[in-house]
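Engineer: Prediction below, plus the sequence it came from.
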Amino acid sequence: MGKSSKDKRDLYYRRAKEEGWRARSAFKLLQLNEQFDLFSGVTRVVDLCAAPGSWSQVLSKEIFTKDHSPDARIVAVDLQPMSPIDHVTTLQADITHPKTLERIMEIFGGKKADFVCSDGAPDVTGLHDLDEYIQAQLILSALQLATCVLKEGGSFVAKIFRGRDIDLLYSQLGYLFDKVICAKPRASRSSSLESFIVCIGYRPRAGWKPELRPDLSTEEFFQDMGIGRARLHSDLAVDDEERKVAPFIACGDLNSIDSDATYSRGEVGRSLDPVQMPTAPPYKRALERKRGEQPSE
């Protein structure tokens, strides 16, 4: 969370720091839960692309209540290091690698997850078609792991960039879930293409056993799902294609904070300290060299 002029006047930014969240994105998951009751009955969760950890903070607070289940487990996975979070097991690992799946299942004691979420996004280039394609591939990579670790009836939530080809992704997710909904939390800026795909009621395809392998592309991973594609027969009869259209829902109180607006700071003159210092800042080596120190590995 930076300290630009706009950040200082963004009330979600200031509220996140005041309430101890590592990023303003925590409010997005809270608003999604308000709309869809995602945490009801949930005991085992996988948070993918989790750094810096604001979603894991929300999951820890919401799931580990006074009457939480003794089987409750939260696993946060990211390539970047993360500072510890109460009740959360952090893994610095690749979400596409089979060993990551094995480690998650070990932590869960061989039991499947109730909920898998991903707030990950690539470093955007400004080339919208490229950014949307890379984000779609990231979602499919997260979905690969989700299909291997998610129990039947479980839920999956991931960040998406809405573009002209997003209907194809909705359709692909519709093959595996009873409900697929595109949601826009109030905390997500309206000026951004960002939304969240909420998938409820996981149902594996009959006869299909997902297997996470590093040598398989996302297309190869899903190719044996047995999807009913449209086909024209010699007698001109047509087999209908399975396809779903995701409804769009706005989440959060419309009378609450406007994420696109900047507000006066009033008489508040003090600067709020960071909730969590950077764990691996890109400028670390430069600072060490400037001070004449030996760069750390």
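Structural biologist: Okay, I see it.
Engineer: all contacts plus neighbour counts: C-alpha atoms, from now on.
Structural biologist: Will do.
Engineer: just checking, residue 12 touches residue 186?
Structural biologist: No. Under the criterion of Cα atoms under 8 Å, residue 12 is not in contact with residue 186, lying 10.1 Å apart.
Engineer: let's bring in a second model and compare:
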Amino acid sequence: MGRSSKDKRDIYYRNAKEEGWRARSAYKLLQLDETFHFFEGVHNAVDLCAAPGSWSQVLSSKLEASDGKIISVDLQSMAHIPGVMQLQGDITKETTANKVIELMDGKKAELVVCDGAPDVTGLHDMDEYIQAQLVLAALNITTHILKEGGTFVAKVFRGKDIDILCKQLELYFDKLCLAKPRSSRTSSLEAFVVCNGFHMPPNCRPSLFNPLLNPDSCLQWDSLTEEERVVLPYVSCGDLSGFDSDCSYPLNMQGHAPYQYREPVQPPINPPYEHAVKLKRANMLQQP
């Protein structure tokens, strides 16, 4: 997988390779926890849309309880992560939720995280809508696998319709907050919603057969007024005097070890371009 020279000047990208994280996104979860401390008291945790696995790595390094379980769920296969049980499955399927509970010996998780995102198109309205649907899918399976009082952390795109998504989340959690980690580029629309105090609404039964935004759901969207829009607190996470994710830094910086190229911590598994690369190499060998 090719990387541009700009990636090499991205200080978080470089640090991730040096410290053994599979992706720079590991720092986002670490900086979120520095502010919200949601790792405290957690024994069982689930990482949804986990590939390539950097958030699962963070969970494995921070949750030291020997009797707990960490489950990573993704449609793609991932290389093994010590201390993490991997489940290749679809988060919109009830069988996946049941399998997660089975892997946790019938218990539920105190923490569910989701850093999943679609392949962005550049059409902001489309990207925001698809991301919101992904978050709702993650929320839907979370209602099956998260225990009462648990925490849910997910990536969102801040757009004009985020109020609708936040209103839906507000039905299931006592406290919500939007956060922007220092390692998240300022130019990006991404933010992370941290939801504390999970509870099921009255007369609501979790189901993966009906979407959460079904007109028959417990929230009547047509009855909402302008005064009912949700305005969440918005905080910046991480050391504000540290590295700026939008800046490019020289490869060799004063006070740091000389730059040394490192291969990716986790190369792609069965990438779609693998067959084309093999054909190209074969053609090169056949040439005189």
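Structural biologist: Here it is on my side, so go on. Here the structure is a predicted model, which means the values were calculated and not measured.
Engineer: Got a TM-score for the pair?
Structural biologist: The TM-score (TM-score structural alignment, normalised by the length of the second structure) is 0.91; 279 aligned residues with a Cα RMSD of 2.2 Å.
Engineer: that older thread, give me the common contacts of residue 12 and residue 186 of the first structure.
Structural biologist: Residues touching both residue 12 of the first structure and residue 186 (Cα atoms under 8 Å, 6 or more residues apart in numbering) are 257, 259.
Engineer: what comes up buried for the longest helix along the first structure?
Structural biologist: Across the first structure, the longest stretch assigned as helix under DSSP state H is helix 128-149. By neighbour count on 16 or more other Cα atoms under 10 Å, the buried set for helix 128-149 of the first structure is 131-132, 134-149.
Engineer: residue ranges for the strands of the second structure, please.
Structural biologist: 45-48, 70-74, 85-88, 109-114, 146-157, 173-181, 190-198, 234-237 (DSSP state E).
Engineer: elements contacting the last one?
Structural biologist: Other helices and strands packing on strand 234-237 of the second structure, by 3 or more Cα pairs under 8 Å, 6 or more residues apart in numbering; DSSP states H and E, are helix 26-36, strand 173-181.
Engineer: would you list these in JSON lines and tack on distance to residue 57 of the second structure?
Structural biologist: Formatted as JSON lines, those follow (distance: least, Cα to Cα, whole Å):
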{"stretch": "helix 26-36", "distance to residue 57 of the second structure": "8"}
{"stretch": "strand 173-181", "distance to residue 57 of the second structure": "18"}
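Engineer: Out of these, flag the one nearest residue 82 of the second structure.
Structural biologist: Closest to residue 82 of the second structure of those is helix 26-36 (Cα to Cα; 15.8 Å).
Engineer: rewinding a little: JSON lines for the helices and strands packed on strand 234-237 of the second structure, including distance to residue 266 of the second structure and mean neighbour count?
Structural biologist: Shown next, in JSON lines, are these (distance: least, Cα to Cα, whole Å; neighbours: other Cα atoms under 10 Å):
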{"stretch": "helix 26-36", "distance to residue 266 of the second structure": "13", "mean neighbour count": "19"}
{"stretch": "strand 173-181", "distance to residue 266 of the second structure": "23", "mean neighbour count": "20"}
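Engineer: Centroid-nearest residue for the first structure?
Structural biologist: Nearest to the mean C-alpha position of the first structure, by Cα atoms, centre = their mean, lies residue 118 at 1.6 Å.
Engineer: wait, doesn't that one sit right on residue 50?
Structural biologist: Yes. With contacts counted by Cα under 8 Å, residue 118 of the first structure reaches residue 50, the gap being 7.0 Å.
Engineer: What lines up with residue 275 of the first structure in the second structure?
Structural biologist: Alignment note: residue 275 of the first structure maps to residue 265 in the second structure; criterion TM-score structural alignment.
Engineer: next one: residue 197 of the first structure
Structural biologist: Aligned partner of residue 197 of the first structure by TM-score structural alignment: residue 193.
Engineer: just checking, that match touches residue 175?
Structural biologist: No. With contact defined as Cα under 8 Å, residue 193 of the second structure and residue 175 do not form a contacting pair (10.3 Å).
Engineer: Pull up the aligned stretch in the first structure for stretch 88-98 of the second structure.
Structural biologist: With TM-score structural alignment as the criterion, stretch 88-98 of the second structure aligns to 92-102.
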